[in-house]
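K.L.:
3D, please:
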Amino acid sequence: MDALDGQARREAILARLGGTHTPVSAAALARELGVSRQIIVGDVALLRAGGHPISATPRGYLTERAPGTARTLACVHPPEGMGAELYAIVDAGCEVVDVIVEHPLYGQLTGALRLRSRYDVGQFLEQVAANEARPLSDLTDGIHLHTIRAFEPAALDRAAQALRALGYLLEEGTGPEAR
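P.N.:
Predicted coordinates:
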């Protein structure tokens, strides 16, 4: 593809992201549009600053769509419980939209996840292992929030019940001080 001017390239990025429900990496967009990955990163930053709802996930960019019903769950578990937690949520029929922690210096830190299936969770956990990354919840003694989304409210209840069964749902009397 011939290189596009900046505005045409940003319109192409929006069209590409709007036409898929799966993440598209900056490298893939760069190949498709004949520019460097850094140009794409800059274009996406400009689009986001202009009000376009684009999320950066560990697997690439997505445009924000909010079908279904969302709920925020407070969770607590050791780092080795992350896989069981994420699998429990997607197995209940929910998407793990993000993870949120409250940092004493920076305030709320949010990491976009957009995990919708066991495959997505497996890919995410492989990236964690390959990068020797620690979860955001390490900053808060395992306490964190997840926004979860589902088409049916019963799936949200199933996810909460699954986390409760694992001992990972943070409820009154279940926090680190109660352990």
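K.L.:
For the rest of this, base every contact and every neighbour count on C-alpha atoms.
P.N.:
Noted.
K.L.:
check contacts around the spatially closest residue to A26 that is not a sequence neighbour.
P.N.:
The shortest distance from A26 to any non-neighbouring residue, by C-alpha to C-alpha, 6 or more residues apart in numbering, is to R37 (5.6 Å). By C-alpha atoms under 8 Å, 6 or more residues apart in numbering, R37 lies in contact with 26-27, 29-30.
K.L.:
was I right about I100 contacting L109?
P.N.:
Yes - with contacts defined as C-alpha atoms under 8 Å, I100 counts as touching L109 at a distance of 5.6 Å.
K.L.:
Looking at these two, which is more packed in?
P.N.:
I100 (19 against 12; other C-alpha atoms under 10 Å).
K.L.:
Check the burial of the closest residue to C94 other than its chain neighbours by counting its neighbours.
P.N.:
In space, and not counting its chain neighbours, C94 is closest to A150: 4.7 Å by C-alpha to C-alpha, 6+ apart. Other residues within reach of A150, judged by other C-alpha under 10 Å, total 22.
K.L.:
can you check L86 too?
P.N.:
Using other C-alpha under 10 Å, L86 is surrounded by 25 other residues.
K.L.:
Following up with a second sequence; could you model it the same way so I can compare the two?
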Amino acid sequence: MERSAAQDRRKAVEQMLEEAGGPVSATALARRFSVSRQIIVGDVALLRAAGADIVATPRGYVLGRRPAGVERRVACVHAPEEMEAELNAIVDAGGEVADVIVEHPVYGQLTGILGVRSRYDVQEFLRRVAADSARPLSDLTGGIHLHTIRCKDEKTFQRIQNSLEKAGFLLDM
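P.N.:
All right, here's what the predicted structure looks like:
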């Protein structure tokens, strides 16, 4: 059976994601392969259906590799205008904000992939929120949400928790 140009492109997309040092946008992939962004979105859907662990983040696609270190969840609460301060508290203490999770009354658990690792990432995320006039998922739950935090070790995670607690962002029931 001969391989089609589309199959070759999908294999090349997966290889680019494997070799990338960070997220790769659908737009960048579309330019690289001289196809539309929608073709790339379809390619990624087919790759996922075939078992590829590709995650869509606000900055582009990444392979869903589990990094070394610690991964924990924290329960937070804050007003929408405090989102920047919360994200900065986490990244300044050495963490990555992998996602945000809320409990929706109809849909159940909703997860938004963030992949925020630095103040630059925080600013880019906030820029996209503003550009799209988007509301944070935590608006659905009165500001209550979970974050999956990744960091290098337990000591770093404790520093992150302390930073969030000091800022008043940890949910305290």
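K.L.:
How close are the two chains, by TM-score?
P.N.:
With the length set by TM-score structural alignment, normalised by the length of the second structure, the two chains reach a TM-score of 0.94; 169 aligned residues with a C-alpha RMSD of 1.1 Å.
K.L.:
Rebuild the contacts of R37 of the first structure as TSV, extending it with distance to T63 of the first structure and neighbour count.
P.N.:
Output for the contacts of R37 of the first structure, formatted as TSV (distance: C-alpha to C-alpha, whole Å; neighbours: other C-alpha atoms under 10 Å):
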residue	distance to T63 of the first structure	neighbour count
A26	13	21
A27	17	16
L29	14	23
A30	17	17
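K.L.:
List the members of the residues you listed that persist in the second structure.
P.N.:
Using both residues aligned by TM-score structural alignment, their matches' C-alpha atoms under 8 Å, the second structure keeps these contacts from the contacts of R37 of the first structure: 26-27, 29-30.
K.L.:
quick one: which of these is nearest to G93 of the first structure?
P.N.:
For these, the closest approach to G93 of the first structure (C-alpha to C-alpha) belongs to A26, at 28.6 Å.
K.L.:
Tell me who's in contact with the closest one.
P.N.:
By C-alpha under 8 Å, 6+ apart, the residues touching A26 of the first structure are 37, 40-41, 60-61.
K.L.:
Most neighbours among the residues you listed, please name it.
P.N.:
These, ranked by neighbours (other C-alpha under 10 Å): first place I40, 23 neighbours.
K.L.:
circling back: the aligned partner of the residue nearest to C94 of the first structure in the second structure and T111 of the second structure: what is the separation?
P.N.:
Under the alignment (TM-score structural alignment), A150 of the first structure maps onto C151 of the second structure. Counting by C-alpha to C-alpha, to the nearest Å, the gap from C151 of the second structure to T111 of the second structure is 19 Å.
K.L.:
Over to D153 of the second structure?
P.N.:
24 Å.
K.L.:
What of R117 of the second structure?
P.N.:
Taking C-alpha to C-alpha, one finds R117 of the second structure at 18 Å from T111 of the second structure.
K.L.:
ditto for R59 of the second structure
P.N.:
16 Å.
K.L.:
Leaving out the residues flanking it, which one is nearest to the most centrally placed residue in the first structure?
P.N.:
Centroid-nearest residue in the first structure, with C-alpha atoms, centre = their mean: L113, separated by 1.2 Å. Spatial nearest neighbour of L113 of the first structure, chain neighbours left out: D98 (4.7 Å); criterion: C-alpha to C-alpha, 6+ apart.
K.L.:
Provide a list of residues in contact with that neighbour.
P.N.:
The contact partners of D98 of the first structure, taken as C-alpha under 8 Å, 6+ apart, are 110-114, 146-148.
K.L.:
Fine, thanks again, bye for now.
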